[in-house]
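Enquirer: sequence and predicted structure are below.
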Amino acid sequence: MTVALILATYAVLAAVLLPRALRRARWADRAPRLAISLWLAACASALASAALAGLTAVVPADAIGHGLARLFEVCAALLSGGSEIPVASAGFRLALLASGLIAGRAGFCVAAVLYRARRERRRHAEGLDLLGRHDGELGAVVVDYDEPLVYCLPGRRSKAVITTAALRSLPPEHVAAVLAHERAHLRGRHHLVLALAEGLARAFPRLPLFAAARDEVTRLIELRADDVAAGHHPRVHIAAALVRLATGRTPAFALGAGGENALTRVQRMLNPAAPLGRREKLAGVTAVALLVAGPAALAAIPGVSSLIAHHCHTLSL
């Protein structure tokens, strides 16, 4: 019961207070990929803690201590409401239902976001087939449009898209730099990460953690694509292209180089901060590992303790 209470308390505190702590991390812009992992790990940690809290409270620890056969026997009795543990069976069903609802709602909302985005991208791709033309030299689809836009369309038929207005307003080296940004999105499958963050935010709209994770992941993914592009093109070229594309209105289901954070990203490109050191990276990776594995490890403590005690007792006999 103590472990269950700790898990439940942590789930509530994480959902409410953890966003404040994570937003104070000044190193996030220096290592956007690690920061994205940290935000998603925090979401997973809160969900796992909430799902495991109820199960930990009603499953007897000594069931694990006597091996898997005994554990299955106890779980079957809890589900069937057997006479061996009649009081716990109702609680077990309720806990199992609550855990299923948490996981089910999260999975359903993420799947719904993925399905809707895929449908819209398919429609847009069909329009590009009719109105656009593939430029083999650029490796992108060119569309006649009077607004400077550069974006990518993820999925099976992934492609980078650039408008004629963007080609007129950007010199060739800037075009190459911004297209590298879009290809970084495609290679990194960033649309899946965004769908996960958006789905969790829709599944639990009143919990600050998930809304904050969606906003931060959206921002950090653009920084990550900027960094990948900067590995092959001068930063000043990326910055100049972002200035030109800052006011562009990218389709909601696509990933674009412009956007509301473009000017902040320009400053970051022109004044790059030092990358994280080994100790800082190790601390970040350790935090991700603790967030992901912590709830399961904590929930397993009573069972592992009972298992050790049971086998030690058996050996002593």
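Expert: Looks like it arrived, so ask away.

Enquirer: please count neighbours and contacts with C-alpha atoms only from this point.
Expert: Fine.

Enquirer: secondary structure element holding Met269?
Expert: Assigned by DSSP states H and E, Met269 belongs to helix 262-270.

Enquirer: tell me which other helices or strands that helix touches.
Expert: The helices and strands touching helix 262-270, judged by 3 or more C-alpha pairs under 8 Å, 6 or more residues apart in numbering; DSSP states H and E, are helix 235-245.

Enquirer: the inter-axis angle of the helix it packs on versus helix 262-270?
Expert: If you take axes from the mean of the first three to the mean of the last three C-alpha atoms, to 10 degrees, helix 235-245 sits at 170 degrees to helix 262-270.

Enquirer: quick one: distance of the helix holding Met269 to the chain centre.
Expert: Distance, stretch centre to chain centre, for helix 262-270: 24 Å (C-alpha atoms, centre = their mean, to the nearest Å).

Enquirer: what about whichever helix or strand comes after that helix, distance to the chain center?
Expert: Scanning forward in sequence from helix 262-270 by DSSP H and E, the next helix or strand is helix 278-316. Offset of helix 278-316 from its chain centre (C-alpha atoms, centre = their mean): 24 Å.

Enquirer: second one coming, line it up with the first:
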Amino acid sequence: MTPLLLGAIGLALALPIPALLARTSWPLLVPRAGIVLWQSFALAAILAISGAALSTALWLVTADRLTWWRVALHLVILGVGVLVWIRFWWTAWTVWRETQARRRRQRHLVDLLGTADGVAPSLRILQEQTPIAYCVPNMSSPRIVVSQGTISSLAPADFDAVLEHERAHMRSRHDLVLEAFTVLHRAFPWFMRTDAPLVQSQVMVELLADDAARRAHGATPVARALVTLAGSPTPAGALGVGSAASIRMARLKNPDPRNPLASIAAYSISVLVLVAPTVFLAAPWMIHAWHTLIT
């Protein structure tokens, strides 16, 4: 029974529950806690399906009576668990390799086509009149890329807010957050997953960067810059200013966006989702199965 329950929990956390959560807006009120919440669902789904596979293997060894349909059902559960883990590690490798390759190419292009700023070593200015602003994260050689159109369209305070927004992305390594969501998203086959965690995580890292820019320069410069850069293009693998403008503007209008109750709820649900299936379901059954196996 435990493999079936763990498998059902894993499938529920991979698809229907995230799809329902995506219809609510409260995680966006607390982007840092919201990111933890979304990651906990994805990680708990993988752990639950892995636990189902492991408990299935133990059940096949320790069961007294084996009927063909029970064996077939448990083999399906075992196969899904093995598939998810293989996809997880393969995806982790391919996402890392693809992202690094994209960013190397992007850094090479902006270094070739852009003009270095004498004050900020990481800043590159493109001779392009379309307003553009994004960063190319990297541990040792990050780049902040802006166009001449951005500089000419923004007041100095607004431009400083844009630079702080991009520096916040690089300081907090929001690129690693998004890579982790991409890996967790791709680890499941397409029919077992929803795009909601990946999409909302992209919005929430922008909200966090906006909060950093607001603390440094105030909400008004950030809002003006966001209006100017709304919809500006961002290369794959980079983090840009112009996405999810309507949600971000709504948050900037709030003089105090902190929401302790929503934060507590998000963190509490995260802990519950990660701990409860293991403590109350998987661990006792596996201990019992192990004692049965060795006696």
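Expert: Sure, I can see it. No experiment lies behind these values; they were computed from the predicted model shown.

Enquirer: please work out the TM-score for the two chains.
Expert: Once the chains are laid over each other, their TM-score by TM-score structural alignment, normalised by the length of the second structure reads 0.85; 284 aligned residues with a C-alpha RMSD of 2.9 Å.

Enquirer: the helix holding Met269 of the first structure against the second structure, how far on average?
Expert: The superposed helix 262-270 of the first structure is, by mean C-alpha distance after the TM-score superposition for the first structure, a mean 2.2 Å from where its aligned residues fall in the second structure.

Enquirer: what's that helix in contact with?
Expert: Contacts to helix 262-270 of the first structure, defined as C-alpha atoms under 8 Å, 6 or more residues apart in numbering, come from residues Leu223, Asp226, Arg235, Val236, Ile238, Ala239, Ala240, Leu242, Val243, Leu245, Ala246.

Enquirer: what sits against the first one?
Expert: Counting by C-alpha under 8 Å, 6+ apart, Leu223 of the first structure makes contact with Asp29, Pro32, Arg265.

Enquirer: trace it over to the second structure, please.
Expert: Matched to the second structure by TM-score structural alignment, Leu223 of the first structure sits across from Leu207.

Enquirer: also the last one?
Expert: With TM-score structural alignment as the criterion, Ala246 of the first structure lines up with Ala230 in the second structure.

Enquirer: likewise Gly155 of the first structure?
Expert: Using TM-score structural alignment, Gly155 of the first structure sits opposite Asn138 in the second structure.

Enquirer: so which strand or helix has the closest residue to that match other than its chain neighbours?
Expert: Leaving aside its chain neighbours, Asn138 of the second structure sits nearest to Met170 (7.7 Å; criterion: C-alpha to C-alpha, 6 or more residues apart in numbering). Here Met170 of the second structure sits within helix 156-172, counting by DSSP H and E.

Enquirer: may I see the buried residues of that helix?
Expert: Under the neighbour-count criterion of 16 or more other C-alpha atoms under 10 Å, helix 156-172 of the second structure has 158-170 buried.

Enquirer: quick one: which of the residues you listed is nearest Gly242 of the second structure?
Expert: Set against Gly242 of the second structure, the nearest of these by C-alpha to C-alpha is Val162 (10.2 Å).

Enquirer: what's the corresponding residue of the first structure for the closest one in contact with, if anything?
Expert: Matched across to the first structure, Val162 of the second structure falls on Val178, judged by TM-score structural alignment. Neighbour list for Val178 of the first structure: Val150, Ala229, Ile238, Ala241, Leu242, Ala257 [criterion: C-alpha under 8 Å, 6+ apart].

Enquirer: what about 7 Å?
Expert: Val178 of the first structure is in contact with Ile238, Ala241, Ala257, counting by C-alpha atoms under 7 Å, 6 or more residues apart in numbering.

Enquirer: again with Ser50 of the second structure
Expert: So Ser50 of the second structure contacts Gly81 (C-alpha under 7 Å, 6+ apart).

Enquirer: where exactly do the helices run in the first structure?
Expert: Assigned by DSSP state H, the first structure shows helices spanning 2-23, 32-58, 61-65, 68-80, 86-131, 164-169, 172-187, 190-203, 208-230, 235-245, 262-270, 278-316.

Enquirer: mind listing what's buried along the fourth one?
Expert: Within helix 68-80 of the first structure, the residues that qualify as buried by neighbour count (16+ other C-alpha under 10 Å) are Leu71, Val74, Cys75, Ala77, Leu78, Leu79.

Enquirer: burial count for the match of Ala246 of the first structure?
Expert: Per other C-alpha atoms under 10 Å, the neighbour tally for Ala230 of the second structure reads 18.

Enquirer: ok, the one 3 residues further on next?
Expert: As a burial measure, Pro233 of the second structure scores 16 neighbours (other C-alpha under 10 Å).

Enquirer: same deal with His288 of the second structure?
Expert: 10.
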